[in-house]
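please work out how this folds:
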Amino acid sequence: MIIAVLTALIVALSLVQYVRFRRKMSFAKVLPTVQPCYPVVGNGLLFLGKNGEERFTNLAGALDYPAKLFKLWLGVFPLICTSDPSMAQKILTHPNCMAKPFFYDFFKVDFGLFSAHYNVWKSQRKHLNTTFNLKILNGFVPIFDRCAQNLVQTLAKLPKGEPVPITDYMMRCTLEMVCATTIGSDAKQDSGVDKFMQMIQRIFHLASERVLSVHLHWERFYQFTKQFKEDVVLRKEAYCYANKGSEPTAGPQNHQPDDQRGLEDHPAGHHTGRTTHKIILQDAVDRRGAQVTRPDSNETDDDGYRRPQIFIDQLLELQEAKKLEEIEIIHNVYTIIVAGSDTSGTEMGYAALMLALYPEIQEKVYNEIVEAFPLLTPANFSPESLKQLEYSEMFIKECLRLYPVGPHIMREAIADIELDGMTVPKGTYFLVSIYNMHRKKEVWGPNADKFDPENFSPERSQGRHPFAFLPFSGGNRNCIGNRYAMISMKIILVHLLRSFKLSTKMKLEDLHFHFEALLRSTNEPKVILEPRTFAALSPKKGYYQSLEES
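As a prediction, the model looks like this:
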């Protein structure tokens, strides 16, 4: 009897909450809805029972809607969607739309910039902006240079004439870069780097799956699933790698309330004894105490470069100034390592494929590169020399346009806002489709689907809406590492084309995507690398030698 009464009470309360919710969302009645849409499941049939590729295709098709604002229903959750640049600007720059919806909680880095709640993000971003200023980024150029050299030397050892899964090697290179600039470690010497890359891709996949699986949104239910158990194991190992730690051991710790928990409180982060985050922090403190990476240090590395101030040292300075908590440092270190390597590596995989698919574009980029960095001398990278690569930058931007690593982004209104003549209530979720926006014929012309770096020529760019191109998101909550990514990708591109001529057996229509937080291809880009003469830099000797001899 008691159970029946409690059940009836729960059902009644749920219905009341549902009715209140529907009334709250009544403002959206005037907005068109993606079809087909049904009661309770909403647009769920576009995704239920579908594989990853079908989910991506159906979502991209649904978001290719002609209206500036429209609705997409995930069960009973309405998403207010747009792929219109002017509407995206209004949403992404509005001070009351800086929060991210609960979907981002699935990534379990609550205190990192990527998915932190609004109040945490607002405080962090102000302090962390200084860690990505141009002076510091330019100090990383020698590291980018060495890692790109390592990449071409590794590629030169592969069997000649065989298709290479290039994204794997690009991700290894960008992970080496980000580990060196974040925690000062050498991923090149780490045999576990390949496993780490596989782990973070799987973690992103599991989090992405939850977004379109409404029944997995409730954390208490999710904890009983096999996906959760896999997630726990993967995160333990990934956190250990990112934090240069040792093997974790099970054992809970009391740290913070459930809504403010850190790594050690999350089921994937339980440790006893000396936790992995204590290891990385202590290592950094010891290094700072020895003035190895102090900004006023004149110490140089083996190649004669002044040691740059890596991110962990900058974060510790902020902690000493009581501007960051320890858990914020750990989550941001993990965020930078994962986001910095996975995104740039994936994008450079697409870039390599585009070079191979369009030999005339490849030749134009190559000619510009060898003019700025002649083959018979070591590449002397500087802010001025990199600025000479105007067409190469146009090429990279075109890769980012058609293959934006973050295809869709979401925001949540933290207060009522006025938008397009409507009063949108607090708690409304917005979805901005960057993938669809970058392919809008109204913005990019009738050949919007065609790969053409001239889209970013001064002539064509004139008058284009500033929010028509958002590879790093937009507004105050854009990607803090956008300049880091552009500098590192340019340097990789220089070394790649000075070393190899690229071709492929793939066709553009072979490139398909599956639903993920990042833009993942179902069939990995593969290219054939033909060594160029006098292409590979020999760092020890300081001159170029043939790749055949390296």
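
going forward, measure contacts between C-alpha atoms and count neighbours the same way
OK.

got the buried residues for stretch 70-87?
70-85, 87 (16 or more other Cα atoms under 10 Å).

likewise for stretch 317-324?
318, 323-324.

likewise stretch 409-428?
Per 16+ other Cα under 10 Å, stretch 409-428 contains these buried residues: 409-414, 417, 424-428.

which ones among those residues are found in helices?
The members of the buried residues of stretch 409-428 all map outside helices under DSSP state H.

so of the buried residues of stretch 317-324, which ones are in helices?
Using DSSP H, these in helices are residue 318.

reduced to three states, what does residue 40 come out as?
Three-state call for residue 40 (DSSP: H, G, I helix; E, B strand; the rest coil): coil.

gap between it and residue 73?
For residue 40, the distance to residue 73 equals 9 Å [Cα to Cα, to the nearest Å].

just residue 407 next, same as before
For residue 407 relative to residue 73 (Cα to Cα), the value is 19 Å.

how about the buried residues of stretch 317-324 in CSV, adding distance to residue 176?
Formatted as CSV, the buried residues of stretch 317-324 follow (distance: Cα to Cα, whole Å):
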residue, distance to residue 176
318, 25
323, 28
324, 26
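
next up, for comparison:
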Amino acid sequence: MFGVLITFITAALATYYYRFRRSRRRLYELAAKLPGPFDLPLIGSIHIGFGRGATEVMEYLLPKLDTVPTPMRAWAGPFLFVIADKPEHLAVVLNSQDCIKRSYVYDFFRTEQGLFNAEPELWRKLRKHLTPSFAIPSVKSFIPSFNQKADLLVKNLECLVGQAPFDMFYKVGEYALGTIAVNSLGLDLDNETSDFKQRYMENAEKMFTIMWSRMYKAWLQPELFYKLTSTYREEMERLRMFRGLTEKVLSMREEAKKQLSTTKVNAERDENNARRPQLFIDKLENISNETGILDEEGVKQNLDTFIFACNDTTSSVVSTTILMLAIHQDIQERLYQEIISVVPGSYIDYEDMSKLDYLEMVIKEAMRLFPVAAAVARTAEKEIQIGEFIIPANAQILVPVIKIHRNKRVWGERANEFDPENFSPEKCAMRHPYAYLSFSGGIRNCIGVKYAYITMKIVLIKLIKSYRFSTDLKLTDLKLHLSILLRIANGYMMRLERRETKESHT
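Next up is the predicted model:
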């Protein structure tokens, strides 16, 4: 009897597998035409994640960037990934209406109503309603708060002058989270005496690293099996902490609204004759009340996404840029000279930033070598032709941003070195626009690019005017840590020396 049961189960599974393969015949036919150097029988490419953590995966993949063919295929169980990195191919993919949908792996971040991960229909509606919040007139009205919080960071770093090396990431994170709280919630976290900001950043980083690990550990992707693991239990605990901190921020905002009609920062905006912007949380609530496309959970998910994305992007890029300047003292000095010649005073306005050409080159070069996101992924809802290949419908298209940014065929033999001249006007004019994708590109590019650049420039200007940075690290020492956003595993360790200038930067 037992033998008959086994035979029946085996036959049923074989029949299901045959029908499954047959229903996807076109996908397999097109996939077979793509090279797949990481494929192994049955398990495909998932062996890359065996026994490797987030740092080890990057150490395994980085040396292979210039040797693997593209486009290429990689299987994660039944899911076909097509890796594409040629700029002319990416221009097609990222501008296709059939490639707006995010890959299924973004579901692991559990923000299905957030702009970051929303399905195309919801994404289009959210993008339409939220775009004015990130337009130049709106972002310019945040400049007083950026100046105020950057001055506070400069002041808080005073105690570290001449001391042992420290990690710049969390110091910049306090600035970033402070500005986001003011501009999105109208809440001044600098009045919060607890270690709230530190706990928020540390927990968010660990939580999103866990979520990201499911992308390259395919055996953790099925939710049924994942729920049996200790990793899932840790994720749920960190998710509760993350959401608990968001709830605390919201409750602090409601309390602040009862006590004060305006914040100090808003008063400063009025003094500078700048239009008071609508807070991001107000915009989300208006969208929810007036359109019904977001429920209460959707509002919180979008708020979570905005706070984390802005905080992590600013913290990562500013810290990386400072670290590159600490390693390359000649570049730091050239940038310092540009800054003091253009911005002699302590307050930085929008017009000042437009004159700092070398600053922009330095920031972009830091994001080239260390992009905020190491990769982005989309779902092909229909077949897409790129060059001689056809990407099948339902394939996951992986855009390896870090590989694109370090491609020696595009950036030359010194592609792994730090050289801001890569972004001189002459070199930019000669390069395909999709060879540089720090904020993604095409239809679903980052909505907060203008916000990010302005907040990053203001804090960098003030830091570089006030301090000289140095480090014991060398560029060749740096190891990368794979998370939702790319990290330097060594940390952003540096020393401070106060600059002697004619005016006090406060």
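
residue 434 of structure 1: which of the buried residues of stretch 317-324 of structure 1 is nearest?
residue 324 (31.7 Å; Cα to Cα).

picking that back up, between the buried residues of stretch 409-428 of structure 1, which sits nearest residue 11 of structure 1?
Among the buried residues of stretch 409-428 of structure 1, and counting by Cα to Cα, the member closest to residue 11 of structure 1 is residue 427, at 23.1 Å.

aligned against structure 2, show me the partner of that closest one.
Mapped onto structure 2 by TM-score structural alignment, residue 427 of structure 1 lines up with residue 394.

touching, that match and residue 380? I think so.
Yes. Applying Cα atoms under 8 Å as the test, residue 394 of structure 2 and residue 380 come out as touching, 5.2 Å apart.

aligned counterpart of residue 75 of structure 2 in structure 1, please.
In structure 1, residue 75 of structure 2 lands on residue 73 (TM-score structural alignment).

quick check: closest non-adjacent residue to its match.
residue 42 (4.8 Å; Cα to Cα, 6 or more residues apart in numbering).

ok, the one you found - contacts?
Residue 42 of structure 1 makes contacts with 72-76, as judged by Cα atoms under 8 Å, 6 or more residues apart in numbering.

out of those residues, which ones does structure 2 keep as well?
Contacts from these that recur in structure 2, judged by both residues aligned by TM-score structural alignment, their matches' Cα atoms under 8 Å, are 72-75.

let's see which of those residues end up in strands.
The strands, defined by DSSP state E, take in 72-74 from these.

now, which of those sits nearest residue 533 of structure 1?
Using Cα to Cα, those come closest to residue 533 of structure 1 at residue 72, 54.1 Å.

could you measure from that closest one over to residue 205 of structure 1?
For residue 72 of structure 1, the distance to residue 205 of structure 1 - Cα to Cα - is 22 Å.

now do residue 63 of structure 1
In terms of Cα to Cα, residue 63 of structure 1 sits 21 Å off from residue 205 of structure 1.

what's the answer for residue 70 of structure 1, then?
27 Å.

swap in residue 387 of structure 1?
37 Å.

what do you get for residue 384 of structure 1?
40 Å.

who's more crowded, these two?
residue 205 (19 against 8; other Cα atoms under 10 Å).

wait, a helix at the more buried one?
Yes. Checked against three-state DSSP, residue 205 of structure 1 lies within a helix.

that one -> structure 2?
Residue 205 of structure 1 maps onto residue 209 in structure 2, by TM-score structural alignment.

also residue 146 of structure 1?
That one, residue 146 of structure 1, aligns with residue 148 by TM-score structural alignment.

burial of its match, as a residue count?
By other Cα under 10 Å, neighbour count at residue 148 of structure 2 equals 17.

please, which helix or strand holds it?
helix 143-156 (DSSP states H and E).

one more: residue 398 of structure 2?
strand 396-399.

following that strand, which helix or strand comes up?
helix 401-405.

where's that next one relative to the chain centroid, distance-wise?
Distance of helix 401-405 of structure 2 from its chain centroid, counting by Cα atoms, centre = their mean, to the nearest Å, is 14 Å.

and for stretch 151-159 of structure 1?
26 Å.

and the contacts of it?
169-170, 173, 495-496, 499, 531, 536, 547-548, 550.

specify which member of these is nearest to residue 119 of structure 1.
Using Cα to Cα, residue 173 is the member of those that lies nearest residue 119 of structure 1, at 34.2 Å.

mind listing what the aligned partner of that closest one in structure 2 touches?
With TM-score structural alignment as the criterion, residue 173 of structure 1 lines up with residue 175 in structure 2. Residue 175 of structure 2 is in contact with 149-150, 152-153, counting by Cα under 8 Å, 6+ apart.

got the end-to-end distance for stretch 417-427 of structure 2?
16 Å.

report the aligned residue range of structure 1 for that stretch.
Residues 450-460 of structure 1 are where stretch 417-427 of structure 2 lands, counting by TM-score structural alignment.

what's in contact with the matching stretch?
Residues contacting stretch 450-460 of structure 1 (Cα under 8 Å, 6+ apart): 391, 394-399, 402, 444, 461.

coming back round to it: please tell me how far the residue nearest to residue 73 of structure 1 sits from residue 74 of structure 1.
In terms of Cα to Cα, residue 42 of structure 1 sits 6 Å off from residue 74 of structure 1.

done for today, thanks.
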